[in-house]
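Chemist: Could you look at this predicted model? Sequence included:
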Amino acid sequence: MSTRASSPAVSISQAIAAGLAPDGGLYVPEKLPTLDPAAFDPHGSLAHTAATLLAPFFAGDALAYELPAICAEAFTFDAPLRPLPAHPGTLMLELFHGPTSAFKDFGARFLAACLRRLPRADARPLTILVATSGDTGAAVAAAFHRQPNVRVVILYPDGLVSPRQAHQLGCFGDNITALRVAGRFDDCQRMVKVALNDAALQAEVPMSSANSISLGRLLPQMSYYAHAALGWWREHGTLLNFIVPTGNLGNAMACLWAREMGLPIGEVRLACNANATLPDYFSGHDYQPREAVATLANAMDVGAPSNFERLRWTFPDETKLRHLLHAHCVDDDSIRQTITSHAHEHGEVFCPHTATAMHELDRLRAAGDASAWAVVATAHAAKFESVVEPLTGRPVAIPTALSAMLGRPAEAESIAASDKALRARLLLDRVER
């Protein structure tokens, strides 16, 4: 069903294929299922955990039989929960071991594995539209690269992603097109939503989405929270708390949904950069989207988080919601200080986004909180070497897959930050085919 309740309910396969509901809302299950932690194999891999966790969502669907294979295909790398030796009770949930060194790899690969198995009556290529503030685009490009009858169009804010992120976005070629938008991420996100809701354009250019507005991206992200929390619970018998770096709210929603389903997850805190839309709301102000400001944690530079619709659907009681979550702003100076101090004092190197979560944990520890907390590490520091290396005073080792991408040529087309410009570009591809 749609968060706006004006579109008919559809199967999960249809929701994944469509991306966005016809009424402009985001697809959600009619209700969240509940699972017993004892239902999960204590010796199972992340893929096994994912298959168990997601089975209720796919029950009776055309993809239900394929779900274990989809999870095995998507989750070929780990999401280790690593203790930080210098910080008792502190763990790092490392989500950057995939092909593009960011947590977006999990959802993108799951979505691609689903779409590969869904029949399409339309023989024309399916266009996957992606708005990215840095990491989503590369993950989707890697997941769909050279997939037959699929093309990916990535929109990213020109000059507002790191140089290595920009190179990743433009290094694929083949069925992947990167568009440098003369605007901010919120412009990219708006352009994608308008295009997906343009019925006349959809009739000419069949489209879907791979942003976290896509249920096919969001659902698999619950898996690494479930897997980490279950492992901690089995070993210690207590709930594990999480601090999630947050921009568009998709990763945090995955954690919250996993908790609502009965997984042993304790408190969830949101670490934001200087974009204060969510912290202001949770401090008691009206929800007020605004223009994003550029920060060192650029992948979180979001002023209008689209998944807020899902958050309100999940927790319709606003008073309860504000008591349930905390969100804290971390400015650029604090990001720099956190990266510098942890590198020099403990030898730990964080990307700017992970540093926002670590800063929030440092604040809690200073206030006397001794609970078990997992800081969610969303990207590898090597993707942000221009920020990190001057602060740590040493080079960051580059993961093998990222190094291979950086060794390829890259190019991107410039486009105005207008719905009309994107429409024209998509129609141009149709004519050229």
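Modeler: Nice, thanks for sending it over.
Chemist: C-alpha only now, for contacts and for neighbours.
Modeler: OK.
Chemist: buried stuff in stretch 203-218?
Modeler: Neighbour counts using 16 or more other Cα atoms under 10 Å place 205-218 of stretch 203-218 among the buried residues.
Chemist: Equivalent analysis for stretch 25-44, please.
Modeler: When neighbours are counted by 16+ other Cα under 10 Å, the buried residues of stretch 25-44 are found to be 25-29, 33, 35, 37, 40.
Chemist: again, but for stretch 152-164
Modeler: Going through stretch 152-164 with 16+ other Cα under 10 Å, the ones that come out buried are 152-158, 160-162, 164.
Chemist: and the comparison structure, right after this:
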Amino acid sequence: MKYLSTRNPDHLVSLSEALRDGLAPDGGLYVPETLPHVDGTKFVGHSHIRYIAEDLLAPFFAGDPLAHDLGDICDETFDFDIPLRDLKDDTALLELFHGPTAAFKDVGAGFLASCFSRLNKGAEEPLTVLVATSGDTGGAVAAAFHGKPNVNVVILYPKGKVSPRQEKQLTCWDGNVRTFGVHGVFDDCQRIVKEAFADEAFRDRINLTSANSINIGRLLPQMTYYAASSVWYRKRHGVEPNYVVPSGNLGNVLACLYARECGMPIGEVVLAVNENKPVVHFLETGEYKGFDTVATVANAMDVGDPSNMERLRHMWPDVDTIRQKISAYQVDDETIRQKIRTGLDDWGQVWDPHTACGVAVREQLDSPHWIVVSTAHPAKFDTVVEPLIEREVTIPDQLAELLDRPDYSSELDPSLDALEAALVD
């Protein structure tokens, strides 16, 4: 399997090169040259996602040195539960918050860390993993890479624009992890990352790579939980499920679409988005443009110019085709708050803001058999959730341990020059 740039179909690289580079030299994003058909019926007998992961991802690793390590990489990545919980009204919940930092991004981050530790084994110069985060990515990457030999991590997050507990998960790391609170919004952080990759001298000087969802290594393992949950749901209920995916930078929903294109039993795919409108605007008008970021209670989805839109439009250049493949519903903050407030009575569940956004969309859909993707544990958003439900949310053990650590972060102006100066210090 080779990987090509979204901006140059003739630029083909191996999986290891795509992982290592993160972004193509022309500024494009790497995508598989083809999406292989996978026989999902052979997954029916697999109760553990780890075995589904290895079978599903094997074609994407074909011909690459990492193929020999795929089994071990899957063992290391999928070492926590990813349950599919049936609720009511033909609705199930895919719980992606049982990993080290209680968010879905633990899957992609853990997978990349396992790959990078093998790719750079024995190298003279350490890799530098540069990450922009709107909340959960940075914490997941820090936890996955902390203490890994021959890899340094630099995390950029919008200062004051993430929840206190999210911030604590970003700032509690030392050693090979450095965290900077940027005076700006997430799109400023993402812009700095893109500028860093575009600056060849800077990129080479610090041996730069990325663990954001611009890196194809984030998307590949995320396909696995869509493949697994679709097979599990069909085995239980006899029909293929539809999905509601809370969406910001579009990496998670793109993984769902990749899994469906590979032949997994996935029906409709609906994006649940907050008051940030690039996706809804694009589907309504056929015109794509970035917008200023709007701060919402579902802050991990506060993205005004999602990077993975480039992959989506590369896969389906025609907007009418995209409209046939996905739809999107926008949910405002008050509706999200209301769904959190009534979650226990209506569903017997405490929702985080992003899952609440997905539930609000599910309740607008008449057709049966939906899986709502639950992307984070509500304890990560205590300042939003607890006043609405008028009780404390139990903190999972893995999150409680991180909250007790000291703060090692620094602050940063929103420019590549400021980052370069900080890294020299």
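Modeler: Looks like it came in fine. Computed from a predicted model, the values in this text were never measured in an experiment.
Chemist: Any idea what the TM-score is?
Modeler: The TM-score (TM-score structural alignment, normalised by the length of structure 2) is 0.97; 422 aligned residues with a Cα RMSD of 1.3 Å.
Chemist: Among the buried residues of stretch 203-218 of structure 1, which ones are in helices?
Modeler: 215-218 (DSSP state H).
Chemist: With distance to F106 of structure 1 as extra columns, can I get these in CSV?
Modeler: Rendered in CSV, the data for those read as follows (distance: Cα to Cα, whole Å):
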residue, distance to F106 of structure 1
L215, 13
G216, 11
R217, 8
L218, 10
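Chemist: Looking at these, which is nearest A102 of structure 1?
Modeler: Each of those was scored against A102 of structure 1 by Cα to Cα, and R217 proved nearest at 13.7 Å.
Chemist: related to what we said a few turns ago, could you single out the nearest of the buried residues of stretch 203-218 of structure 1 to R423 of structure 1?
Modeler: Using Cα to Cα, those come closest to R423 of structure 1 at V205, 9.7 Å.
Chemist: Give the aligned equivalent of that closest one in structure 2.
Modeler: For V205 of structure 1, the aligned position in structure 2 is I206, judged by TM-score structural alignment.
Chemist: Now for that match: which residues touch it?
Modeler: By Cα atoms under 8 Å, 6 or more residues apart in numbering, the residues touching I206 of structure 2 are 127-128.
Chemist: Please, where are all the helices along the stretch 101-250 of structure 2?
Modeler: 105-119, 136-145, 164-171, 186-198, 200-205, 216-237 (DSSP state H, counting those that start in this stretch).
Chemist: tell me the angle the second one makes with helix 164-171.
Modeler: Using axes from the mean of the first three to the mean of the last three Cα atoms, to 10 degrees, one finds that helix 136-145 of structure 2 and helix 164-171 are set 40 degrees apart in direction.
Chemist: contacts for helix 136-145 of structure 2?
Modeler: Outside of helix 136-145 of structure 2, the residues that reach it under the criterion Cα under 8 Å, 6+ apart are 100-101, 103, 105-106, 109-110, 113, 131-132, 151, 153, 155-157, 166, 169-170, 173, 177, 211-212, 300.
Chemist: Check the fifth one too.
Modeler: If you take Cα under 8 Å, 6+ apart as the criterion, helix 200-205 of structure 2 is touched by 196-197.
Chemist: with structure 1 superposed, average distance for that helix?
Modeler: By mean Cα distance after the TM-score superposition for structure 1, the fitted helix 200-205 of structure 2 averages 1.3 Å away from its aligned residues in structure 1.
Chemist: hang on, the earlier thing: list only buried entries from the contacts of helix 136-145 of structure 2.
Modeler: Among the contacts of helix 136-145 of structure 2, those scoring as buried are 100-101, 103, 105-106, 109-110, 113, 131-132, 151, 153, 155-157, 166, 169-170, 173, 177, 211-212, 300 (criterion: 16+ other Cα under 10 Å).
Chemist: The host helix or strand of E310 of structure 2: average distance to aligned residues in structure 1?
Modeler: For E310 of structure 2, the enclosing helix or strand under DSSP states H and E is helix 309-315. For helix 309-315 of structure 2, the mean distance to aligned residues of structure 1 following superposition is 0.8 Å (mean Cα distance after the TM-score superposition for structure 1).
Chemist: looking at structure 1, where would I find the counterpart of that helix?
Modeler: Helix 309-315 of structure 2 falls opposite residues 308-314 of structure 1 when the two are matched by TM-score structural alignment.
Chemist: Now that stretch: buried residues?
Modeler: Applying a neighbour-count criterion of 16+ other Cα under 10 Å, one finds 308-311, 314 buried in stretch 308-314 of structure 1.
Chemist: thinking again about what came up before, with respect to C272 of structure 1, which of the ones in helices among the buried residues of stretch 203-218 of structure 1 is nearest?
Modeler: For these, the minimum distance to C272 of structure 1 (Cα to Cα) is 19.1 Å, reached by L218.
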